[in-house]
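K.L.:
Compute the structure for the input listed below.
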Amino acid sequence: MYRKTLFLLTILVSLPSFAQSVKIPPYLKKGDTIGILATARKVDMAPLQAGIKLMESWGLHVVIGKTIGLDNDQLAGADWQRATDLQQMMDNPAIKAIWCAKGGYGTVRLIERLDFTKFKKKPKWFVGFSDATVLHSHINNLDIATLHGMVAITVGRATPEAIESFRKALFGEKLSYSLPAHKFNKPGKVTGELVGGNLSVLYSIIGSPSEADYKGKIIFIEDLDEYLYHIDRMMMNLKRNDYFKNVKGIIIGGMTKMRDNDIPWGHDALEIIQDITKEYDIPICFNFPAGHIQDNRALVFGSQVTMDVTATGTKITFD
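P.N.:
Okay, the predicted model is just below:
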């Protein structure tokens, strides 16, 4: 009996370790409730109307958070007010998804005030992009999927394609994207867990408890309104922290409204990224339609995706 037990233990120890499976929150259905709140910059009700009407047209009930309309300089209330609003929605079993009203800056200021105990037991969809990357990363680190997509104030100017991808993601319909070729793309086909978000935010949380593990995964990045040398600095930081050495693939979203100094940097954002990532033997897709653009397509972080980059184009399929 001892020899048999020892033999079994030896087999188990020699088996390769597999990552813990990611929890996919229940997809929404008609009659469910979605909560809208502000985790960062202040916002009132007026710019939310298009988003509210869209949710209601899909058969969802909408709950408005207490942070909507609060004014604390740039922020939607004090840190404790924004954290309390989010905590209450996280713990409320009637709310099936939490949707950020707006981005900006400030979500990182409330993250350490949150208790994810109930959320981990009964996860629900967290939805947003840009500054919401802090919560995407923190929640993905708990092995729970999140939805990178429009914030509520952007619905009125979003493309029909972005809106439809958002609906499919919320309701659990199949997502796939076919994209034209880009001169900087690197060919290859891989399958892996999708993670990432806003480059500036990912850069800012390196070394913190909210930094996710990117090893063996596919990373998505996008950004807005940064100096070009900032893009170079942040990309170099991710490189030196072995982000690109350890990932299976890279997806580059919108690099929007970049700025330059009086003495030009000499390369645009995509050229900077291409130069820093070209040494890696992994598929890389440029100009994916997601980020600070009207055509902000939905991405399910934490889900398994297959990216197939060829000379004629790229296909990204969510498994």
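
K.L.:
Please make it C-alpha for all contacts and neighbour counts, starting now.
P.N.:
Noted.

K.L.:
What lies in contact with stretch 117-125?
P.N.:
23-27, 90-91, 95-98, 142, 144-147 (C-alpha atoms under 8 Å, 6 or more residues apart in numbering).

K.L.:
Identify the farthest-apart pair in those.
P.N.:
Largest separation among the contacts of stretch 117-125 by C-alpha to C-alpha: 95 and 142, giving 19.7 Å.

K.L.:
Report all helices and strands that the longest strand seen in the chain contacts.
P.N.:
Under DSSP state E, the strand in the chain containing the largest number of residues is strand 188-198. In terms of contacts (3 or more C-alpha pairs under 8 Å, 6 or more residues apart in numbering; DSSP states H and E), strand 188-198 is packed against helix 133-140, strand 218-224, strand 299-301, strand 304-310.

K.L.:
just checking, what packs against the shortest one?
P.N.:
Judged by 3+ C-alpha pairs under 8 Å, 6+ apart, strand 299-301 is in contact with strand 146-148, strand 188-198.

K.L.:
One more, please, to line up against the first structure:
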Amino acid sequence: MTGVQIKRVSLIAPSTCLPRSEKSRVTQTIRYLTSILGQVEIDVCPYLFSSDELIDHVTAPLDDRAQSFKEAIRDSDLIISVAGGTGAEDIVFKIDKKDYRILRERKPLLIGFSDFTFLLNEIYYNSHIPAVYFPTLRLGRGNLKKIEDLFFDRPIQYHGTAWLTEPPKRRLTGIPLGGNLSTFVNFLNRKEPPAFNWKKYILFFEDIQIDVEDLHRLLAALRRHKVFKEIKGLVIGSLASYNKNGNYRAVQKENLRFVRNYLSDIIEKRKERKNPLPILSVSNFGHNVPRDMMAVPIGGQVVIDRHKNVT
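P.N.:
From the prediction side, this is the model:
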């Protein structure tokens, strides 16, 4: 995806540790990766299953996690954050100009999920190299071919669920940004926010266990940053904790209805300006999604047509 041949892979743990019961899943993921990439060197960070003595919801002290990240971007071609949780954004404080120069020169491919949203978007913004929003430990036979195609710059396609607005008259082409909504808002909320030209971008977002009031605050923040004024489109995944037997569908439906209602004035204004804001919902993007989990190439390219195909 970045044009770099993958010879060495690093599994890093900048956030919350994995439970030891996930060891078999890590082994399986390594097996899947080698089936895609062939004989590659795999480096496994020592902090995957550890907890910091002072802050037990992160894997190690900040300096150790940052050092692990800095070594990975210098030595590896594919860097995978194995778990989300909390803590990845701490590392941003430790990334310096030299690190960003190395990222631009080496162009390693980074993959992460959930709170790693912050780093994926930060690195794309500062180094202009694409990254992938995907929970790699969810890699399985159902999505193996698509991830392989993504690694080797072959097009992959997913299918959306429903348009919350009128579908676009022509194909929508743009650069994906986003990931976890709460984390992406944190990424923007700073004294000097990143200065994106939103006209180029399509915002993908998902979240977990947020209610309508949480969603209201998050959308208000995006509105404050003028994201909706010019962004090419929105792709909205799961906004609740997925489960088969609970009230997931009802909560998801309520959240999607709120998004449409909250943005109704912007939707109408942009329609009048002949610059519509298309909003597509998808069912295979988010936490705990059981099948065909969507991989989003942050900083890459995506094409969406009126038939809900996402390529």
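
K.L.:
Tell me how they score on TM after superposing.
P.N.:
Once superposed, the chains reach a TM-score of 0.81 (TM-score structural alignment, normalised by the length of structure 2), with 277 aligned residues with a C-alpha RMSD of 2.4 Å.

K.L.:
most packed of the helices and strands packed on strand 299-301 of structure 1?
P.N.:
Comparing these by mean neighbour count (mean count of other C-alpha atoms under 10 Å), strand 146-148 ranks first with a mean of 26.

K.L.:
Beyond that strand, next helix or strand please.
P.N.:
As assigned by DSSP states H and E, the chain's next helix or strand after strand 146-148 of structure 1 is helix 160-171.

K.L.:
Give me the contact list for that following helix.
P.N.:
Under C-alpha under 8 Å, 6+ apart, the answer for helix 160-171 of structure 1 is 27-29, 147, 149-150, 155, 174-175, 294-300.

K.L.:
Touching, residue 135 of structure 1 and residue 111? I think so.
P.N.:
Yes. Using C-alpha atoms under 8 Å, residue 135 of structure 1 is in contact with residue 111, at 7.4 Å.

K.L.:
Next, the angle strand 218-224 makes with the longest strand of structure 1.
P.N.:
Following axes from the mean of the first three to the mean of the last three C-alpha atoms, to 10 degrees, one obtains 40 degrees for the angle between strand 188-198 of structure 1 and strand 218-224.

K.L.:
What is the subsequent helix or strand relative to strand 188-198 of structure 1?
P.N.:
Next element after strand 188-198 of structure 1 (DSSP H and E): helix 199-204.

K.L.:
Tell me the secondary structure at the aligned residue in structure 2 for residue 289 of structure 1.
P.N.:
Aligned by TM-score structural alignment, residue 289 of structure 1 pairs with residue 284 of structure 2. What DSSP: H, G, I helix; E, B strand; the rest coil gives for residue 284 of structure 2 is coil.

K.L.:
Tell me how many other residues crowd residue 284 of structure 2.
P.N.:
Residue 284 of structure 2 has 21 neighbours, counted by other C-alpha atoms under 10 Å.

K.L.:
For it, give me its contacts.
P.N.:
Neighbour list for residue 284 of structure 2: 237, 238, 290, 291, 292, 293, 294 [criterion: C-alpha under 8 Å, 6+ apart].

K.L.:
Determine the three-state secondary structure at the second one.
P.N.:
Residue 238 of structure 2 carries the three-state label coil when classified by three-state DSSP.

K.L.:
ok, now which ones touch the counterpart of it in structure 1?
P.N.:
Structural alignment (TM-score structural alignment) places residue 238 of structure 2 against residue 254 in structure 1. Applying C-alpha under 8 Å, 6+ apart to residue 254 of structure 1 gives the contacts 222, 223, 224, 287, 288, 289, 290, 291, 292, 293.

K.L.:
With residue 292 of structure 1 instead?
P.N.:
Contact partners of residue 292 of structure 1, counting by C-alpha under 8 Å, 6+ apart, are 130, 222, 223, 224, 254, 255, 256.

K.L.:
Recalculate using a threshold of 10 Å.
P.N.:
Contact analysis of residue 292 of structure 1 by C-alpha atoms under 10 Å, 6 or more residues apart in numbering lists 129-130, 150, 154, 198, 222-225, 253-257.

K.L.:
likewise residue 140 of structure 2?
P.N.:
Neighbour list for residue 140 of structure 2: 28, 29, 32, 147, 291, 292, 293 [criterion: C-alpha under 10 Å, 6+ apart].

K.L.:
Quickly note the distance from the closest residue to residue 282 of structure 1 other than its chain neighbours to residue 192 of structure 1.
P.N.:
Leaving aside its sequence neighbours, residue 282 of structure 1 sits nearest to residue 249 (C-alpha to C-alpha, 6 or more residues apart in numbering; 5.4 Å). Distance of residue 249 of structure 1 to residue 192 of structure 1, given as C-alpha to C-alpha, to the nearest Å: 8 Å.

K.L.:
and the gap between the aligned residue in structure 1 for residue 150 of structure 2 and residue 281 of structure 1?
P.N.:
Mapped onto structure 1 by TM-score structural alignment, residue 150 of structure 2 lines up with residue 169. Applying C-alpha to C-alpha, the value for residue 169 of structure 1 to residue 281 of structure 1 is 30 Å.

K.L.:
and the two? which has more neighbours close in?
P.N.:
With neighbours defined as other C-alpha under 10 Å, residue 169 of structure 1 and residue 281 compare such that residue 169 has more, 22 against 14.
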